[in-house]
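> please find the sequence and the predicted model below.
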Amino acid sequence: MSDSVNIHRYLLAVSAFIAFSLLSTLTTAAEARHGIAMHGQLKYPSDFQYFDYVNPEAPKGGSLREASIGTFDSLNPFIIKGTVADGTSLLYDTLLSRALDEPFSLYGLLAEQLRVADDRSWIEFDLRPEARFSDGQPVTAQDVVFTFETLLEKGSPFFKSYYAGISDIQALSERSVRFEFGSSLNRELPLIVGEIPILPAHYWAGRDFAAPSLDIPVGSGPYTISQLDPGRSLTYERRRDYWAADLPVNRGRYNFDQRQFDYYRDGTVALEAFKAGEYDFRSENASKAWATGYTGAPFDDGRIRKEEIAHSNPRGMQGFIMNTRRPLFSDKRVREALANAFDFEWTNRNLFYGAYTRSNSYFSNSEMAATELPSPDELRILEPVRDQVPPEVFTQVYQAPSTDGSGRNRQQLRTALHLLQQAGWTLKNGKLVNAEGKPFHFEILLVQKEFERVVSPFIRNLERLGISADIRIVDVSQYINRLRQFDFDMVVYGFGQSSSPGNEQRDYWSSEAAKTPGSRNLIGIQDPAVDYLVEQLITAPDREQLVLRARALDRVLQWNHYVIPHYHISAWRIAYWNKFEHPKVSPTYDLGLDTWWMKP
């Protein structure tokens, strides 16, 4: 063999060794961590024993029974088909577990430790060797790879949007997995991949993942399903062999032996069942029921307790959602006009006992709400889309139409009629018609009969404008299917927000989501300016920029009048039979029901 061939092989070997060494150096240079924060530092050190909002000595035992409304026909929450049962998150563990007293910080659960690039272009997880699924099989890196590949290929469209930035997933060994990201600008991606429930590849082999099923799934979480009455009830049983029961992120949690969900046809029936002792815990979202329905002997003698627990959660936006795919709602002036027909002040005084605050922002109850004129720093974010957004974005602070609460909102209705006339509508013989003589008519789709009392006064005001609107109440399954197919004119819907908004904003507002059945862009927004601002928010490099970019997005959504804003409250309203206790310190961003326990 010639010397030149030997030298060539030697150089190839050296090159390969250098390349491997560089990759190893890049990987090992990233320090192993016990957790990761979206912005800033972690609150809890690597040797923490439990979260501040739990009782580490909470006794185990007893049962917690809750109510659900409607029915269910599936135990697979990851697909678009079927109506999934409540509580399925109890079946699964995630790589990381969220601290409920930090804006967005995660600590190791399935993952014993993690390593992340300084620019967050990749992250690696080392799985705990003791991690087990409920059938005794170990949780491996291949299960992690299988989970993400399956969700992206066969799961709900939400996953394709939410995890669009993942460029590669590799199992480095049996217990180590690496995620590569197509861009280092999306700083949230390393965190949100840590929050997805990990599925067992061996269980799903040979099963149709895309089909709804009532087969009891295998998971690695704290509970499994012990009883199932399809469509009516299901019971989750605490696993005595749960592998992660004593981890710091779980200490003081999952204290009930059983978590039971019973289904009722509507909220009125469910409330009466609660007062009769048919179930134990209730979170109330109806002000009238809270003010007048929680009375009687069990409340007077202390057998049932009522509490309002304040929280710091952003409340997002709930409202009448207009489907802009419908020509009727494609004109911004029409949408603005309809907002003048909803008399919040009268509704709050007469129906809600003054309990609510009007929502003016898509990030209500948070520092991300646009409540003042844009600052110079925010103007720099908005400048590239100046010509694509309503001019009011730069000159006015949005406020939803308001009244004196008397029910005589003539001024608001005059404003509405003027806007409708600008949009080409004419009032003839008491009916609002367009240039072709077609009347202004639409349907409001509801799933909760109780909301009819809120909608009816709104419809009466619309009638004064010559607009006819009908209420259609459907069952849960039909409602879900119609929303998934965007088959509605107007619905009551809410866009929830976290303390650290990010990739989910694509599913709410992006042009791609508007064309994807099953997405949460029910409005049908297809606006390049909104797309740009969503990406700006997702790629925010720090908390300060996150807040500024959220405000910029908020303004553009506000002034496009996509929704008729409703209201919010910044407290949990709960009632429960007096056989439970909960920690004295409540988590900042959640109710923390899994930290409660049964009284001895």
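In hand now; what should we look at? None of the values given here were measured: they were computed from a predicted structure. Residues are numbered from 1 along each chain as shown.

> every contact and neighbour count from this point should use C-alpha atoms.
Fine.

> from residue 107, how far off is residue 302?
39 Å (Cα to Cα, to the nearest Å).

> more crowded one of those two?
residue 107 (27 against 11; other Cα atoms under 10 Å).

> what's the closest non-adjacent residue to that one?
residue 35 (4.1 Å; Cα to Cα, 6 or more residues apart in numbering).

> determine the longest helix present in this structure.
helix 3-29 (DSSP state H).

> which secondary structure elements does whatever helix or strand comes next after that helix contact?
Remark: after helix 3-29, the chain's next helix or strand is strand 35-37, criterion DSSP states H and E. If contacts are counted by 3 or more Cα pairs under 8 Å, 6 or more residues apart in numbering; DSSP states H and E, strand 35-37 sits against strand 105-108.

> contacting residues around the closest residue to residue 245 other than its chain neighbours?
Leaving aside its sequence neighbours, residue 245 sits nearest to residue 251 (Cα to Cα, 6+ apart; 6.6 Å). For residue 251, the contacting residues are 49-51, 54, 56, 245, by Cα atoms under 8 Å, 6 or more residues apart in numbering.

> again, 10 Å this time
Shown in contact with residue 251 (Cα atoms under 10 Å, 6 or more residues apart in numbering): 49-51, 54-58, 244-245, 595.

> what's the answer for residue 259, then?
Counted by Cα under 10 Å, 6+ apart, residue 259 has contacts 62-66, 87, 90, 223-225, 234-238, 594.

> next one: residue 77
83-89, 155-156, 212.

> adding distance to residue 499, write these out as JSON lines.
Listed next are the contacts of residue 77 as JSON lines, based on distance: Cα to Cα, whole Å:
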{"residue": "83", "distance to residue 499": "28"}
{"residue": "84", "distance to residue 499": "26"}
{"residue": "85", "distance to residue 499": "27"}
{"residue": "86", "distance to residue 499": "24"}
{"residue": "87", "distance to residue 499": "23"}
{"residue": "88", "distance to residue 499": "24"}
{"residue": "89", "distance to residue 499": "21"}
{"residue": "155", "distance to residue 499": "26"}
{"residue": "156", "distance to residue 499": "24"}
{"residue": "212", "distance to residue 499": "32"}
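
> of those residues - the most surrounded one?
Busiest of the contacts of residue 77 [other Cα under 10 Å] is residue 85, holding 24 neighbours.

> for that residue, which non-adjacent residue is spatially closest?
Here the nearest residue to residue 85 in space, its sequence neighbours aside, is residue 72; by Cα to Cα, 6+ apart that works out to 5.1 Å.

> out of the contacts of residue 259, who has the most neighbours?
For the contacts of residue 259, neighbours tallied by other Cα under 10 Å; top is residue 223, 27 neighbours.

> from residue 574, how far out is that residue?
Going from residue 223 to residue 574 by Cα to Cα gives 24 Å.

> next up, a second structure to put side by side with the first:
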Amino acid sequence: MTPHRPRARATTRVLVRSFPLSAWMAAMVLTLAAALAALPAKAEEVIKSHGYSYFGDLKYPADYAHFDYVNPDAPKGGEIALWAPGTFDSMNPYSRKGRAGRYSWMVYESLLGEEPAAGGGAPADVYGESYGLLAESLEYDAGKTWVIFHMRPEARFSDGAPVTAHDVVFSHNLLLEQGLPSYAQAVKKRVLSAEALDDYTVKFTFATGISRRSLIDQVGGVPVWPRHWFEQTDARLDEPRMDAAPGSGPYMLDSYEINRRIVYKRNPDYWGKDLPINVGRHNFDRIRIEYFGDDSAAFEAFKAGEYTFRAEGNSKQWATGYEFPAVQKGWVKLETLPDGTPPDPSGIVFNLGREIFKDKRVREAVSLAYNFEWTNQSLQYGLFKQRNSFVEGSHLEAKGVPTGKELELLKSLGDLVPPELLTEPAVMAHTSDPDRLKDRRNLRKAMKLLDQAGWPVGSDGMRRNAKGDLLTVQFPIATSGSATLEAVVETFVQNLRAMGIDAKFEKIDPSQYTLRTRDRDYDLVFDGYRTFLDTGTGLHQMYGSAEAAFSLFNPAGLASPLVDKIIDISLETTNAEDRDVALTALDRVLRFERFMIPVWYNDSSWVAYWDMFGHPAELPTYSLGVLDFWWYDTDKAAALKAAGALR
């Protein structure tokens, strides 16, 4: 998995079990033993393919013409303009320092296509499949102990230099030396070597004794940078800079004004424009990003036509803001588009490194201060739904008490599993009074929990522990956020103060906010994780213990031996049914840990755009695809300009 994505991969070795095995687990062990015993006989079996999925099933055959959902005749041309909040001071998206420009990673490609949401190459109508991009094919042994990629000799960086196996090896090593520590630590344990067999053939060899998951797709998803450019400039991957390395992708940096705008242009000499993986895609000549200090300023600019496409996340804005003349005249189009992916589990995240939050009773009490029903009705126009699960609405969502194979799995884990996990229903978000911000029933329950946890109320109405320390909670938010989010946090803090908690929220500028979130300098933060429909070692980087102290993808710092064990089990499954059982158990346990207060979600995408774009009538399940497979309609754009709608 590509290192620039929150789903970047990591792993830990499967622990030796010291607890009794159930029938279910015993059967799994026997299956694994049989598979391992069969490995020597399969050692010479080599699988050759034009793409990759873990179980070997691919929707698209080797001679596919294009992805099913694209318009293969989509016109090329025109510009789409979007907005971004805050500021930027770097065009290097791989550094922990500075604020990288929006979509600055988009100019780079990998051996296998990745990131369908922004046109990286993986199909958006299937999950867990990748097809050759810089690589025309790959081969690997049945045991997945190595993989060889055969690269396309025609691939070129935007400066005209060929993309070679030496660049792939260089990029792999550069990430290990200068990339995120959590990424480097994990990959070094799993990838033993990367070697260029010749200019266009690269081989990766993997460690033994670990899961075969997330190995081939990991190395196949690494962005490839030009070795010659780094050697000539002495640039580092871990430092912010405005001069970006040339990429091999369909777009290249055209211009920028720091903190105002970035413009990418489609490379007219893009080497891969006629590949089946790219047909009907990358249709805009220019992608312009306009920066604004906050959402209000950005919305006013959209109304004035300063940018042309807006994905709306503010329910108040969606409900009441789109009544301006351009909408009434039909110049701006509003659409509610389906979104088939489970919502990313966002919410109010506890910093588990804080001593006050090590007690789950305190976390549950604080959670009870959030009133979804009142918030949704009073601040969000009733447009959202309450999220309960980390895989909301999917077949993996844990429901009720565990039964069947899930129960067998949990029982097999012995003392790691609290007894109530086996007998109580999956944790659900609490319900609240929609007509009253302060739900007295929930506040009474919360205050009782705080009393039990050793935080009684003093004579001044504030809660202190036995040492006399105030129960204090700091909640930073960025000034670039929406007014609705600020109102949600402010009312949540009001309820915390009603409990006797010394709670404060502070608005800080985006750059300071970025620095504080990277350093986990908060008690509570509005943040999120990534959902999952498949297993992968990226689960360890998000939810596992090994990198919990520093992983940017684990804002709570969750470190649970039970979570680790279930992730390990999911990685060792050999069929989809057992994998899904393990992932359902993972959802159940993550909810039981109460490290995040689940908030709202939208099962659709709200978009507004000046009526100059087209998109396929049937959108794929896993991506809206605005920068991927939408296109510019010349006639519609001309009509808007003729009407005086746009300059």
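On my side now, so go ahead. All figures in this text were calculated on a predicted structure; none of them were measured in a lab.

> with both chains overlaid, what TM-score comes out?
The TM-score (TM-score structural alignment, normalised by the length of structure 1) is 0.92; 575 aligned residues with a Cα RMSD of 1.8 Å.

> follow-up on the earlier one: and the longest helix of structure 1, what's buried?
residue 27 (16 or more other Cα atoms under 10 Å).

> which elements pack onto it?
The helices and strands touching helix 3-29 of structure 1, judged by 3 or more Cα pairs under 10 Å, 6 or more residues apart in numbering; DSSP states H and E, are strand 111-116, strand 122-127.

> need these in CSV with distance to residue 387 of structure 1 and mean neighbour count, can you?
Below are these laid out as CSV (distance: least, Cα to Cα, whole Å; neighbours: other Cα atoms under 10 Å):
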stretch, distance to residue 387 of structure 1, mean neighbour count
strand 111-116, 39, 23
strand 122-127, 36, 24
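
> and of the ones you listed, who's closest to residue 288 of structure 1?
Closest to residue 288 of structure 1 of those is strand 111-116 (Cα to Cα; 45.4 Å).

> now the closest one: which residue numbers in structure 2?
With TM-score structural alignment applied, strand 111-116 of structure 1 matches the range 135-140 in structure 2.

> residues making contact with that stretch?
Here stretch 135-140 of structure 2 has contacts from 45-52, 62, 110-113, 131-132, 146-153, 155, 165, 200-205, 216, 220, 275, using Cα under 10 Å, 6+ apart.

> contacts only, for residue 294 of structure 1.
With contact set as Cα under 10 Å, 6+ apart, residue 294 of structure 1 has these partners: 271-272, 274-275, 288, 300, 304-306, 575.

> residue in structure 2 matching it?
That one, residue 294 of structure 1, aligns with residue 322 by TM-score structural alignment.

> one more: residue 525 of structure 1?
In structure 2, residue 525 of structure 1 lands on residue 558 (TM-score structural alignment).

> what sits against that match?
Taking Cα under 10 Å, 6+ apart, we find residue 558 of structure 2 in contact with 350-353, 542-549, 551, 590, 593-595.

> what do you get if the cut-off is 7 Å, keeping everything else the same?
The neighbours of residue 558 of structure 2, taking Cα atoms under 7 Å, 6 or more residues apart in numbering as the test, are 352, 543-545, 548.

> could you do residue 397 of structure 1 as well?
Per Cα under 7 Å, 6+ apart, neighbours of residue 397 of structure 1: 371-373.

> A strand includes residue 252 of structure 1, no?
No. Counting by DSSP: H, G, I helix; E, B strand; the rest coil, residue 252 of structure 1 is not part of a strand but coil.

> one step back: weed out the non-buried ones from the contacts of stretch 135-140 of structure 2.
Buried, going by 16+ other Cα under 10 Å: 49-52, 110-113, 131-132, 146-153, 155, 165, 200-205, 216, 220, out of the contacts of stretch 135-140 of structure 2.

> and the gap between residue 102 of structure 1 and residue 29 of structure 1?
With Cα to Cα as the criterion, residue 102 of structure 1 and residue 29 of structure 1 are 27 Å apart.

> any idea what residue 506 of structure 2 aligns with in structure 1?
If you follow residue 506 of structure 2 across to structure 1 using TM-score structural alignment, you land on residue 472.

> before we move on, what about residue 299 of structure 2?
Here residue 299 of structure 2 is matched to residue 271 in structure 1, going by TM-score structural alignment.

> helix, strand or coil: sort out that match for me.
State at residue 271 of structure 1, reduced to three classes by three-state DSSP: helix.

> likewise for residue 460 of structure 1?
With three-state DSSP as the basis, residue 460 of structure 1 sits in helix.

> cool, and residue 247 of structure 2?
Residue 247 of structure 2 is classified as coil under three-state DSSP.

> thought residue 159 was touching it, still the case?
No. Between residue 247 of structure 2 and residue 159 there is no contact under Cα atoms under 7 Å: 8.3 Å.

> need the counterpart of residue 514 of structure 1 in structure 2.
Counting by TM-score structural alignment, residue 514 of structure 1 corresponds to residue 548 in structure 2.

> in this structure its match contacts residue 554, no?
Yes. Between residue 548 of structure 2 and residue 554 there is a contact at 6.3 Å, judged by Cα under 7 Å.

> which of these two has more residues huddled nearby?
For residue 548 of structure 2 versus residue 554, the count of surrounding residues by other Cα under 10 Å is larger for residue 554: 26 against 23.

> so who does that one touch?
Residue 554 of structure 2 neighbours (Cα under 7 Å, 6+ apart): 542-543, 548.

> give me that answer again for 8 Å
Residue 554 of structure 2 makes contact with 529, 541-543, 548, according to Cα under 8 Å, 6+ apart.

> can you check residue 469 of structure 1 too?
Shown in contact with residue 469 of structure 1 (Cα under 8 Å, 6+ apart): 441-444, 459, 462-463.

> the residue opposite residue 525 of structure 2 in structure 1 once aligned: how many residues sit nearby?
The alignment partner of residue 525 of structure 2 in structure 1, by TM-score structural alignment, is residue 491. Around residue 491 of structure 1 there are 23 other residues, counting by other Cα under 10 Å.

> and residue 56 of structure 2, by the same measure?
For residue 56 of structure 2, the neighbour count with other Cα under 10 Å is 10.
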